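K.L.:
this one's structure only:
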């Protein structure tokens, strides 16, 4: 009888842990979207497909490098911190990259490598914007035609993590832009 109670207690504990992990993961990203600091980042996207998650716009960002702030350089293959700021036009850029977590300011945990001029080139952790299957072909076409020079992604950043909030073509959100562009014949 005692072993049944132990097994039941163990089963309930495992079930609670299994339910808690996905709930926490969903809450973590939604919390960033709701409370993270908002940045606009210049993009140059393409539209591939993920068999498990569906259609998405693959984002490539124009501002992905910055000076290294540490005199000792960056550790190869380890997570470093890209300090994010806004330029005069209100667009995000990488102010500097450091191996040390900053005490203040907005930063993103990234992988980076340095070049011969001690400039860090980073791989931003937010590179996909998912959208409904039926919007994907029109989004790909619109972004190729109109978004190359004036495409912007609104990114929410908090505690080293970033989430794509919205894509814009010019001043309009992608979905609004798609509603106003006449379909191709």
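P.N.:
Right, received. Where do you want to start? What you are looking at is a predicted structure, and each value in this text was computed from that prediction instead of being measured. Numbers count the residues shown, from 1 in each chain.
K.L.:
use CA for all of it now, contacts and neighbours both
P.N.:
OK.
K.L.:
The residue nearest to the spatial centre of the chain and residue 160: what is the separation?
P.N.:
In the chain, the C-alpha nearest the mean C-alpha coordinate belongs to residue 126, at 2.2 Å (CA atoms, centre = their mean). Taking CA to CA, to the nearest Å as the measure, residue 126 falls 12 Å from residue 160.
K.L.:
take a look at this one as well, against the first:
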């Protein structure tokens, strides 16, 4: 082979290696800028995994849906969770389907798990919020305390577009977790 073919192949290899991560980043950024924002209410969870880095594990109240459709008991795999906003302004399930429906409703793709008695249980794909390691532990404690305290509301703000869901931030009583932790850390010094 001549030298120009090697250079062309090398250039194509570099271009592909740059294109794939750039496409992933573009999809996430596009969802954040043009997707619909939903507030997903969280519930307590006790995480323990020192190998994944510094993050908050989020468990959502919206993790199942009662359906009158048959055939869910032994089903496992991806499901399409169609969303609506409830009276309090939080995300709620409108419908769950095994296949993509022809509708303009926003949806997320979730993993179905243990389904019984026509109740579809699922895990949402945005259950970790990564942050500065100096604040992650205090954030985890703050989120856990807020979830137990019935006077506080803890939720994740998620942007959704065409099945892609991006967790933008975590809030406690409408205060971003970063600010909440900074106030907490200032209070203990």
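P.N.:
Yes, it's here. On a predicted model such as this, the values are computed, not experimentally measured, just so you know.
K.L.:
on that earlier part again, so the residue nearest to the centre of the first structure, which state does it fall into?
P.N.:
coil (DSSP: H, G, I helix; E, B strand; the rest coil).
K.L.:
show me what contacts it?
P.N.:
Neighbouring residues of residue 126 of the first structure by CA atoms under 8 Å, 6 or more residues apart in numbering: 162-164.
K.L.:
Columns distance to residue 50 of the first structure on top of those residues, output as CSV?
P.N.:
Below are the contacts of residue 126 of the first structure laid out as CSV (distance: CA to CA, whole Å):
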residue, distance to residue 50 of the first structure
162, 20
163, 18
164, 17
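K.L.:
if you look at the residues you listed, which of them are in strands?
P.N.:
162-164 (DSSP state E).
K.L.:
Quick check on those: which are buried?
P.N.:
162-164 (16 or more other CA atoms under 10 Å).
K.L.:
Would you mark the buried spots in stretch 134-150 of the second structure?
P.N.:
Buried, per 16+ other CA under 10 Å, within stretch 134-150 of the second structure: 135-140, 142-144, 146-147.
K.L.:
repeat for stretch 179-189 of the second structure
P.N.:
For stretch 179-189 of the second structure, using 16+ other CA under 10 Å, the buried residues are 180-181.
K.L.:
Report the buried residues of the longest helix anywhere in the first structure.
P.N.:
Determined from DSSP state H, the single longest helix within the first structure is helix 2-35. Neighbour-count burial for helix 2-35 of the first structure, with 16+ other CA under 10 Å as criterion, is recorded at 29, 32-33.
K.L.:
again, but for stretch 34-48 of the second structure
P.N.:
Buried residues in stretch 34-48 of the second structure (16+ other CA under 10 Å): 35, 37-44.
K.L.:
can you check stretch 47-59 of the second structure too?
P.N.:
For stretch 47-59 of the second structure, by 16+ other CA under 10 Å, it's 54-59.
K.L.:
Please state the offset of it from the chain centre?
P.N.:
14 Å (CA atoms, centre = their mean, to the nearest Å).
K.L.:
I am finished for the moment; much appreciated.
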